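Asks: fold the following for me, if possible:
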Amino acid sequence: MRIGLLAEGGYPYATGESALWCERLVRGLGQHQFDLYALGGAGSPRPLPPNARVARPADPGSPEGNATAGSLLERTVFGAHRAARRAHGRRERRRFTDAFHQLALGLCADEGIATGSDDAFATGLYALAELARERGGLPGALRSDDAVRTLESACRAPGARRGAAAAGLPDHLAFVEHLERTLRPLSLDWYTEEALGAADLCHAAAGGTTALPGLLAKRFFGTPLLVTEYGVQLRSHYLDAAGADGSLPLRTLLAALHGRLAAEIYRQAALLTPGNAHTRRWQEKCGADRARIRIVHPGMAADRFAEVGEDEESGDPTTLVWVGRVEPAKDLVALLHAFHEIRAQQPDARLRIVAVPVREPGAGAYLTHCKGLAAQLFPDEATGAHAVGENPVAFEELGGPEAPTLEDTYASGAVVVLSSVVEGFPAGLVEAMFCARATVSTDVGAVVEIIGGTGLVVPPRNPRALADACLALLRDPERRHRLGAAARARALELFTVEQNLAAFRGIYLELLSRAPVRHRPGDGVPFAHPAEAHVPGSWAEQAVAAGTGAPDA
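Replies: As a prediction, the model looks like this:
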């Protein structure tokens, strides 16, 4: 089977959790051929197995495509369309205006008043795609004065939502710029029989813009679309828009754009595979059919944690361990206040805060704040990057001398704590479960689904409840070991790479079996030659002649 893999973040060029998952999928399903369509790819790709190739790289961040990957393309992404764009005449401009007007009406319509707004958005989207496919790319048209005027007209139309109606010229200009970036895959040269048209199945490793090429491949070629989401991209867009500096009308339009696009992708996908029930609920809220949703938990490598998980005696019985990115969403402030209460009742307790290195600008500000708070809460005991046992709180960095690996970090404590106020799929919690560690977690994201009764769960932003749960496990070794063993058994059953690959192996075959048969140029006619024609013998030539309609010799 030929799989068109639409990779978030530019796999095989990028790194990160998404790229790691794609790598495991491609290498684990070696019986299939993967064509990688790298959105955002730049530089040199990582080594690929024999069953994978980079079909088309493109950088959706630049309207000129990915110039750095030119050796992999016969032309740049947009180079072949420049002449066609210059040749756009009155008829094409009219087609663009009509299509863009439909799309804008769908975005601006108030859902409480107008009906069919999703249909108007989809109609405009596919009309723009048809125009791009026939006449060339759309970046210039989507940023043109015609687009701005059309958007303004849709915002002023009867039934437009209040936030859109209040938009001014700066909002219209900012929105069409964002819209052009979001819809840039429409202008890529992927929609041919030799590219996405050659795929038996399109598998998008994320929703939103990443899945857009697969949505159009379904439209043009009938290719089934599978969408895997291990994070809620729509939720991230909403949060980014809420925290942006733009005006309320601009944020309203941006939220409508990503909401409509997500709804259309969910509606057209043959199957959705969210990573947890939290993501599934978001998909259902956006109109996804529950019958076409199947939860497939992300696979994680369990072998590296096997030695720690099988050693029941490892771990200091008085030490709590926290591992993760130090950022406000992790709520280390609540954890430090909870530990202050724990120390009041159990003076020998220790807390290790092991930070995953982050190279983003300003990432150290929150860590500095937390260290200052720890110094205030424990004024008689210095805190810093020292070994557990010297100070009640130790701030360390993963990969350092005190926490060289994740395995060593989890092995050092008796209880692993998660104190987040926002969480998607808690990968660190699964790692702790592989290590047979009892856990105390806040009830956010997919935590309850992952834990499944093998750990203690408390409300977020509640230091007292967090402290009580930690103390209950520190004081009860038998319960701690029992919960840890149950957690390890659950993780090995549900969250391994092998489980993930087995699920997608079956899904691929299922979707292909339901897809209509497609005959491509060069495939030939099925059963044109009888099976016996391939068997050596005196009658083989007669079988070939019979199969081709030629007279017998």
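Asks: please count neighbours and contacts with C-alpha atoms only from this point.
Replies: Will do.
Asks: now the end-to-end length of stretch 311-330.
Replies: Terminal residues of stretch 311-330 lie 29 Å apart, using C-alpha to C-alpha, to the nearest Å.
Asks: buried ones in that stretch?
Replies: 314-327, 330 (16 or more other C-alpha atoms under 10 Å).
Asks: from residue 163, how far off is residue 420?
Replies: 33 Å.
Asks: among those two, which residue is more densely surrounded?
Replies: For residue 420 versus residue 163, neighbours defined as other C-alpha atoms under 10 Å are more numerous around residue 420 (23 against 17).
Asks: so that one is in which element?
Replies: Per DSSP states H and E, residue 420 falls between elements, in no helix or strand.
Asks: right, and it touches residue 327 too?
Replies: No. If you go by C-alpha atoms under 8 Å, residue 420 and residue 327 don't touch, sitting 9.6 Å apart.
Asks: compare with the first, here's sequence two:
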Amino acid sequence: MRICLIAEGSYPYVNGGVSSWIHSLITEMQEHEFIIYAIGAEMKQKGKYKYTLPPNLIEVKEVFLDEYVYEDKKWGKSYKLSMEEKNNLVSLISGSKDLNWGKLFDLLSSKKFENVGQFLSSKDYFDLIEFLAEDQYSRVPFTELFWTVRSMILPLFLTIRHDIPEADLYHAVSTGYAGVIGTLAKHTYQKPLLLTEHGIYSREREEEIIKADWVKGYFKDLWINHFYTLSNSIYEASDQVITLFDRNKEIEVELGCPEEKIRIIPNGVEISNYSNLQPAVNDNVLRIGAIVRLVPIKDIKTMIQSFGLVEKELSNVELFILGPTDEDEIYYKECLQMVSASGIKRITFTGMVDVKEYLGKMDIMLLTSISEGQPLAILEGLASKKPFVVTNVGGCKELIVGGRGDTYGQAGFIASVMNYEEIASYILQLCKNKRLRETMGANGFNRVQNKYKRSSFIAGYRDLYLSVGGSATWQA
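Replies: So this is what the prediction gives:
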């Protein structure tokens, strides 16, 4: 079978949980051919992969959201849109449920739209914004509305304009732009479509937009509704939606995904990979580790504040932040400045490393994200028998405390998002109680060993691919 995985902002450009998940899926299923439809942020990422591509990954289709910068365009062209086409575009911009994705795809794939930037510089686009301004945004400066909507729909139009490789089955790894491409693939080829949602994409974008300085208050709702609109496209079009834990399923149903479509397949790790880790030397130092990318959604700044309080009380603690620092260089510099300004001495940013070389040496693991799915970082730490302090986001609580019918016991502490004092208090409890660390570490290990096996995760997707896509081998 030939399977097209559609990934946004992850594989193969970024290390981390979702990218590792994709890589595992491909490498474990040598019986299938895979294509990656990779949606990246900037053209400068082109060809710069963080992974060695497996031999059964036969193509990487690269699309970048800043490609419009390189298009030639002229102002003022008239596209002679029909009233139905105009109304559908207005529905897209305003987030109306009347949006017909099939007709939108047909329009944007037609010869009328040879150049995305040119349409957004056309009289037709000006007329659409003029209608919106009069109908819904009469008190908003017209120029701001014009450029805000342009920046909002430009990357969507750009991705839709690209050709999609033909495959037996399409599998989007998030909603958003990846979800729309999956919906377009099904519309174009009438092939099965799957969605796996690790975190809730539309909720994550909503959190970012609420906090963002680059979106003015009266446009925040417009942006938020836009991302919910993108997500709804694949909820409707998909044959099956896979999520990783119960709470995500509940949210998807709240957002309009039919419950009968949703199936839970948890992440998994190979326990044997963590059985012979090198322990730390017996030097009376307590080592805290965090397997994490240095990006705002992981809230490294709260982690730093928490450790600052711990360091003030204990002189024998160290924090190792294990993960790439190059994804958001501005944020990384802000974190370094925060460490320096706070006078914190014992934080090490390792950059990208083999985490197994560090895990055995850690006493406590830490995760302070403001949004998560079901973090592989937690599964790796639990497989190494390490207790955790984590924020109450995504599937973290289920991993640490257990879900319905789980009797394995507590594997750490759950703290409120951004509450650095609460996080620090839990870290201190673990630092001061070796027996508690060992008990919680053992509880987490038993939970992962029995409920989050890598073999079960792979078998779940193998069966799903065969049931939805059929067993036929791809023939060109």
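Asks: residue 427 of the first structure - how many residues pack around it?
Replies: 17.
Asks: do residue 46 of the second structure as well
Replies: Counted with other C-alpha under 10 Å, residue 46 of the second structure comes out at 14.
Asks: for it, which non-adjacent residue is closest in space?
Replies: Spatial nearest neighbour of residue 46 of the second structure, excluding adjacent residues (C-alpha to C-alpha, 6 or more residues apart in numbering): residue 62 at 7.1 Å.
Asks: quick one: the strands in the stretch 401-550 of the first structure?
Replies: 413-418, 438-442, 456-458 (DSSP state E, counting those that start in this stretch).
Asks: need those strands in TSV (columns: distance to residue 400 of the first structure and mean neighbour count).
Replies: Putting the strands of the stretch 401-550 of the first structure into TSV (distance: least, C-alpha to C-alpha, whole Å; neighbours: other C-alpha atoms under 10 Å) gives the following:
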stretch	distance to residue 400 of the first structure	mean neighbour count
strand 413-418	17	26
strand 438-442	24	26
strand 456-458	30	20
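Asks: redo these as CSV? Include distance to residue 248 of the first structure.
Replies: Output for these, formatted as CSV (distance: least, C-alpha to C-alpha, whole Å):
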stretch, distance to residue 248 of the first structure
strand 413-418, 34
strand 438-442, 32
strand 456-458, 35
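Asks: show me what secondary structure element comes after the strand or helix carrying the residue nearest to residue 46 of the second structure.
Replies: If you go by DSSP H and E, residue 62 of the second structure is part of strand 57-64. Sequence-wise, the next helix or strand downstream of strand 57-64 of the second structure (DSSP H and E) is helix 83-94.
Asks: now do that following helix: which elements does it pack against?
Replies: Using 3 or more C-alpha pairs under 8 Å, 6 or more residues apart in numbering; DSSP states H and E as the contact test, the elements touching helix 83-94 of the second structure are helix 101-108, helix 123-135, helix 217-237.
Asks: how far off helix 83-94 does the longest one point, in degrees?
Replies: Read it as helix 217-237 of the second structure. Counting by axes from the mean of the first three to the mean of the last three C-alpha atoms, to 10 degrees, helix 217-237 of the second structure lies at 110 degrees to helix 83-94.
Asks: same check, this time on the first one
Replies: Using the same axes, to 10 degrees, one finds that helix 101-108 of the second structure and helix 83-94 are set 110 degrees apart in direction.
Asks: next SSE downstream of helix 101-108 of the second structure?
Replies: helix 116-119.
Asks: give me the aligned partner of residue 158 of the second structure over in the first structure.
Replies: Here residue 158 of the second structure is matched to residue 184 in the first structure, going by TM-score structural alignment.
Asks: ok, residue 232 of the second structure next?
Replies: Residue pairing (TM-score structural alignment): residue 232 of the second structure is matched to residue 263 of the first structure.
Asks: one more: residue 437 of the second structure?
Replies: Under TM-score structural alignment, residue 437 of the second structure pairs with residue 480 in the first structure.
Asks: does residue 459 of the first structure touch residue 469 like I think?
Replies: No. Using C-alpha under 8 Å, residue 459 of the first structure is not in contact with residue 469; the gap is 10.9 Å.
Asks: compare these two (neighbour count), which wins?
Replies: When neighbours are counted by other C-alpha under 10 Å, residue 459 of the first structure and residue 469 differ, and residue 469 comes out ahead with 21 against 16.
Asks: what's the separation between the closest residue to residue 269 of the second structure other than its chain neighbours and residue 14 of the second structure?
Replies: Spatial nearest neighbour of residue 269 of the second structure, chain neighbours left out: residue 454 (4.4 Å); criterion: C-alpha to C-alpha, 6+ apart. Distance, residue 454 of the second structure to residue 14 of the second structure, using C-alpha to C-alpha: 21 Å.
Asks: more neighbours: those two, which one.
Replies: Neighbour count, other C-alpha under 10 Å: between residue 454 of the second structure and residue 14, residue 14 has more, with 21 against 18.
Asks: any idea how far the more buried one is from residue 292 of the second structure?
Replies: Taken as C-alpha to C-alpha, the span from residue 14 of the second structure to residue 292 of the second structure is 12 Å.
Asks: now swap in residue 245 of the second structure and tell me
Replies: 21 Å.
Asks: for residue 126 of the second structure, same thing?
Replies: 44 Å.
Asks: what do you get for residue 322 of the second structure?
Replies: With C-alpha to C-alpha as the criterion, residue 322 of the second structure and residue 292 of the second structure are 6 Å apart.
Asks: residue 142 of the second structure matches what in the first structure?
Replies: By TM-score structural alignment, residue 142 of the second structure lines up with residue 168.
Asks: what is the neighbour count of that match?
Replies: Residue 168 of the first structure: 14 neighbours (other C-alpha under 10 Å).
Asks: hang on, the earlier thing: do you know which of the strands of the stretch 401-550 of the first structure lies nearest residue 46 of the first structure?
Replies: Shortest distance between residue 46 of the first structure and these, using C-alpha to C-alpha, is found for strand 413-418: 33.5 Å.
Asks: that closest one: how far from the chain's middle?
Replies: 28 Å (C-alpha atoms, centre = their mean, to the nearest Å).
Asks: stretch 157-177 of the first structure too?
Replies: 29 Å.
Asks: flag every buried residue along that stretch.
Replies: Under 16+ other C-alpha under 10 Å, the buried positions of stretch 157-177 of the first structure are 159-161, 163-167, 171-173, 175-177.
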